[in-house]
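1. how does the following fold in three dimensions:
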Amino acid sequence: MTPGCWIDPATGEPVAHQEVLKKAAGASVVLLGEQHDKAAQHRWQLHVLAGLLALRPDLAVGYEMFPARLDPVLASWVAGDYGREDAFLSEAEWGTVWGFPPELYLPLFRFCRQFRIPMHGLNCRRALVTDVGKLGWDAIAEEDRDGVTPALAATPAYRRYLFELTGGGPPNRKAQGPDDPAMDRFVRAQQVWDRAFACRIAALRDTPEPPLVAGIIGRGHLEFGHGTPAQLADLNVGSVVVLLPHAGREPPREGLADAVFCMDPGEDDQATEAGTR
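-> Got it, this is the predicted structure:
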């Protein structure tokens, strides 16, 4: 795969950068996947956001990294409050709610602040994920659901995807297949995140003048139309574009995303931005 180009997984053919951005800018929602610890992938996200902003000044960005309850903190950051970045990160409870090195994400946060792009948290409280995984949605009182509605049931294809994503079926693994009831708890928990992100995005779109919502989300919630894209469809949010970075040397599998960007496999994935200021 040639680094620096977009590929349409449906055809395996290159797609012009301008064409990808034009299609994405015409959508309602653009989901930009990532591996959380890869600095190069966050740089790619930043470049795509910059391109989208040039075409859609009504851009808003939602982050898996923050729970929705922290939206007032994110709004203050975008408005220019917090003289120091470490003060913002402290107020945003970064070390508790996410914990990956902030240098990986600060370029994205600085971009939103500089251009006054609204930032929103897409996540829910972590205890909800644990409780639904363990007990199921029916055991969770309405007032404890953090504004998240029960997820659309996982398809057999999504269960297979999650089973393989988490290592398949080694002899020492409790779940020996995607349909094994031992997978149920993990699938339910994963789908709380899928649904939470979708519910937050749907709410952002449910306004008289809905913005283009870009979601910064781990790719495991986005690939092959499973996860958050499926939950958005269940919430009647249409025109969703999924874009992913692709560091592999093999062509992307059909259906992986609407388009993938071929990364340089040798690109330094260490955070290179200056620290917090």
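
2. can we go C-alpha only for contacts and neighbour counts from here?
-> Noted.

3. where do the strands sit along this protein?
-> 6-8, 13-15, 29-34, 59-67, 119-123, 212-218, 240-246, 259-262 (DSSP state E).

4. mind putting those strands into a markdown table with distance to Val187?
-> Putting the strands of the chain into a markdown table (distance: least, CA to CA, whole Å) gives the following:
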| stretch | distance to Val187 |
| --- | --- |
| strand 6-8 | 29 |
| strand 13-15 | 34 |
| strand 29-34 | 20 |
| strand 59-67 | 18 |
| strand 119-123 | 17 |
| strand 212-218 | 16 |
| strand 240-246 | 21 |
| strand 259-262 | 26 |
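
5. one more, so I can put them side by side:
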Amino acid sequence: MTEPTGDPQPLLQAQQVDVVRDGRYLLRQVSLTVRPGEHWAVLGANGAGKTTLLALLGALSHPTRGQVRVLGRQLGRVDLRELRSYLGHVNPRHPLRSPLTVRQVVLTGITNSVELYPRWQPTDDQAAHAESLIATLGIGHRAEAPWTTLSQGERGRALIARALMPAPRLLLLDEPATGLDLTAREQLLDSLDDLRLRHPELASVLVTHHLEELPASTTHALLLRDGESVAAGPVDEVLTTELVSACFRHPIRITRSEGRWAARAAAKSPAR
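-> This next block holds a predicted model:
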């Protein structure tokens, strides 16, 4: 299969998608369209269907009903393994156990493997690309550090650099700030903002259930509740107090300052 060509818009399109497992709907009539340069956040409580949707968008599974097109190719009519090679999928639970260096981990993005292949060597251009990404993600000073010595935040940024090695048009991030302390989270989000600025055609979908984990460069949002879409569209229209409260079934007050969001439980009215 050759890389999908033609009209680059949209990069992702899910239309009226259902996912049913053991008679239970994990997703019901969910639609989403992602175009170049858009950065989507998918939010919802635990069990809302976020990970299930990301698996569809990342060509890891098929819908029960509906249509999903990834980079112009319809799932069910294409080799999923080859299609995945054109996507940057960041899994914070990367199964590496050996002490590869940050540089080596990033280079495994070329071979799409956990370990480096024996006797494989990157080209000069590939090595230079890896160095550039490592610097962009703010971990240049740790390029020679073994994976086993990295903090969770450093691992997260190394995995984003790894996912970007094949120069994908789409980056999928599954709760990338999970387990990070405050400093590491802020470093990660700053790195994502910088990355998006440097690569304006790159699109991304980031899954989380914390608004504080959204980069300021987020452009669109999808709210999921019990596998169904509550709202989808430009971020300022979707991340509102009313819609987020409906999504999480709890009164939540949303504020935004210097491009970043915060959520707090809304004050209860005094009893009369």
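
6. I'd like the TM-score for the two structures, please.
-> Once superposed, the chains reach a TM-score of 0.36 (TM-score structural alignment, normalised by the length of the second structure), with 147 aligned residues with a CA RMSD of 5.4 Å.

7. ranges for the helices of the second structure?
-> Counting by DSSP state H, the second structure has helices at residues 50-57, 80-84, 102-111, 124-136, 152-164, 182-198, 235-238, 241-248.

8. same question but for the first structure, I mixed them up
-> When secondary structure is read from DSSP H, the first structure shows helices at 17-25, 39-55, 71-79, 85-91, 94-97, 106-114, 126-135, 156-165, 184-205, 227-234.

9. pipe these into TSV and attach mean neighbour count and distance to Leu212 of the first structure per row.
-> TSV is the format used below for those (neighbours: other CA atoms under 10 Å; distance: least, CA to CA, whole Å):
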stretch	mean neighbour count	distance to Leu212 of the first structure
helix 17-25	17	7
helix 39-55	19	9
helix 71-79	19	17
helix 85-91	16	25
helix 94-97	14	25
helix 106-114	18	14
helix 126-135	17	27
helix 156-165	16	27
helix 184-205	23	8
helix 227-234	23	14
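
10. which among those helices is found nearest to Ile216 of the first structure?
-> Ile216 of the first structure lies closest to helix 39-55 among these, at 7.9 Å (CA to CA).

11. so which elements touch the closest one?
-> Helices and strands touching helix 39-55 of the first structure, by 3 or more CA pairs under 8 Å, 6 or more residues apart in numbering; DSSP states H and E, are helix 17-25, strand 29-34, helix 106-114.

12. if we use 10 Å, what do you get?
-> Secondary-structure packing of helix 39-55 of the first structure (3 or more CA pairs under 10 Å, 6 or more residues apart in numbering; DSSP states H and E): helix 17-25, strand 29-34, strand 59-67, helix 106-114, strand 212-218, strand 240-246.

13. next, format the helices of the first structure as CSV and append distance to Asp8 of the first structure.
-> Formatted as CSV, the helices of the first structure follow (distance: least, CA to CA, whole Å):
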stretch, distance to Asp8 of the first structure
helix 17-25, 9
helix 39-55, 16
helix 71-79, 34
helix 85-91, 37
helix 94-97, 34
helix 106-114, 26
helix 126-135, 34
helix 156-165, 21
helix 184-205, 24
helix 227-234, 18
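
14. His120 of the first structure is nearest to which of those helices?
-> Of all the helices of the first structure, it is helix 71-79 that lies closest to His120 of the first structure, at 5.5 Å by CA to CA.

15. the closest one vs strand 119-123, what angle?
-> Counting by axes from the mean of the first three to the mean of the last three CA atoms, to 10 degrees, helix 71-79 of the first structure lies at 150 degrees to strand 119-123.

16. and the angle from helix 71-79 of the first structure to strand 59-67?
-> Angle of helix 71-79 of the first structure versus strand 59-67, following the same axes, to 10 degrees, is 130 degrees.

17. got JSON lines for the helices and strands packed on helix 39-55 of the first structure, with distance to Trp44 of the first structure too?
-> As requested, these are exported to JSON lines (distance: least, CA to CA, whole Å):
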{"stretch": "helix 17-25", "distance to Trp44 of the first structure": "12"}
{"stretch": "strand 29-34", "distance to Trp44 of the first structure": "9"}
{"stretch": "strand 59-67", "distance to Trp44 of the first structure": "15"}
{"stretch": "helix 106-114", "distance to Trp44 of the first structure": "10"}
{"stretch": "strand 212-218", "distance to Trp44 of the first structure": "11"}
{"stretch": "strand 240-246", "distance to Trp44 of the first structure": "8"}
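
18. closest to Pro229 of the first structure out of those?
-> Per CA to CA, nearest to Pro229 of the first structure of these: strand 240-246, 7.2 Å.

19. what is the closest one packed up against?
-> strand 6-8, helix 17-25, strand 29-34, helix 39-55, strand 212-218, helix 227-234, strand 259-262.

20. please redo it, this time with the cut-off set to 8 Å
-> Packing contacts for strand 240-246 of the first structure, counted by 3+ CA pairs under 8 Å, 6+ apart, involve strand 29-34, strand 259-262.

21. closest one to Phe163 of the first structure among those strands?
-> Proximity to Phe163 of the first structure (CA to CA) singles out strand 29-34 among these, at 19.5 Å.

22. out of the helices and strands packed on helix 39-55 of the first structure, nearest to Asp184 of the first structure?
-> Comparing those by CA to CA, strand 212-218 comes nearest, at 20.8 Å.

23. okay, angle between that closest one and helix 17-25 too, please.
-> Using the same axes, to 10 degrees: strand 212-218 of the first structure against helix 17-25 is 100 degrees.

24. please find the angle between the direction vectors of strand 212-218 of the first structure and helix 106-114.
-> Going by the same axes, to 10 degrees, strand 212-218 of the first structure makes 160 degrees with helix 106-114.

25. report the angle between strand 212-218 of the first structure and helix 227-234.
-> 140 degrees.

26. if we can go back for a sec, and of the helices of the first structure, who's closest to Ala214 of the first structure?
-> Nearest of those (CA to CA): helix 39-55, 7.8 Å.

27. tell me how far the residue lying closest to Leu133 of the second structure once chain neighbours are set aside lies from Thr136 of the second structure.
-> Closest residue to Leu133 of the second structure apart from its sequence neighbours, by CA to CA, 6 or more residues apart in numbering: Ala161 at 5.4 Å. Distance of Ala161 of the second structure to Thr136 of the second structure, computed by CA to CA, to the nearest Å: 8 Å.

28. sweet, I'm off.
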